[in-house]
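Novice: pasting the structure only:
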């Protein structure tokens, strides 16, 4: 088994442990990540719109 595959499996195991051990905090974290991604996408769209319309 190579190191990359092992690191991936360890990462998945840690995520599953976090979700099982602290589901409320995990849900909050996912919500924060989604909000960050949405805000980032809106900022990029606004930037590109201002570049072409400015």
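Specialist: Thanks, I have the structure now. Note that this is a predicted model, so its numbers are computed, not measured. Residues are numbered from 1 along each chain as shown.

Novice: CA only for contacts and neighbour counts going forward, please
Specialist: Will do.

Novice: looking at the chain, which helix is longest?
Specialist: Longest helix in the chain, counting residues (DSSP state H): helix 23-53.

Novice: can you list the buried residues in that helix?
Specialist: Neighbour counts over helix 23-53 (16 or more other CA atoms under 10 Å) mark residue 26 as buried.

Novice: and what of stretch 8-27?
Specialist: By neighbour count on 16+ other CA under 10 Å, the buried set for stretch 8-27 is residue 26.

Novice: okay, pairing it with this:
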């Protein structure tokens, strides 16, 4: 088997274990990641709009 494929399967298994074992914390982590991505996107939009204004 390919090492990349094994690493991917191990990552998926780890995520599934985390979701099953700690669903509340997993949901909180996903919420934090989404908040971070939204904040980053807003920062980039603000930067670009300030550059072209």
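Specialist: Here it is on my side, so go on. Remember, it's a predicted structure, so these values are computed and weren't measured experimentally.

Novice: roughly how far apart are residue 40 of structure 1 and residue 31 of structure 1?
Specialist: 14 Å (CA to CA, to the nearest Å).

Novice: picking that back up, any idea how far the longest helix of structure 1 is from the chain center?
Specialist: Relative to its chain's centre, helix 23-53 of structure 1 lies at 10 Å (CA atoms, centre = their mean, to the nearest Å).

Novice: whichever helix or strand residue 16 of structure 2 is part of vs structure 1, average offset?
Specialist: Using DSSP states H and E, residue 16 of structure 2 falls within helix 3-21. Helix 3-21 of structure 2, aligned to structure 1 and superposed, deviates on average by 0.1 Å (mean CA distance after the TM-score superposition for structure 1).
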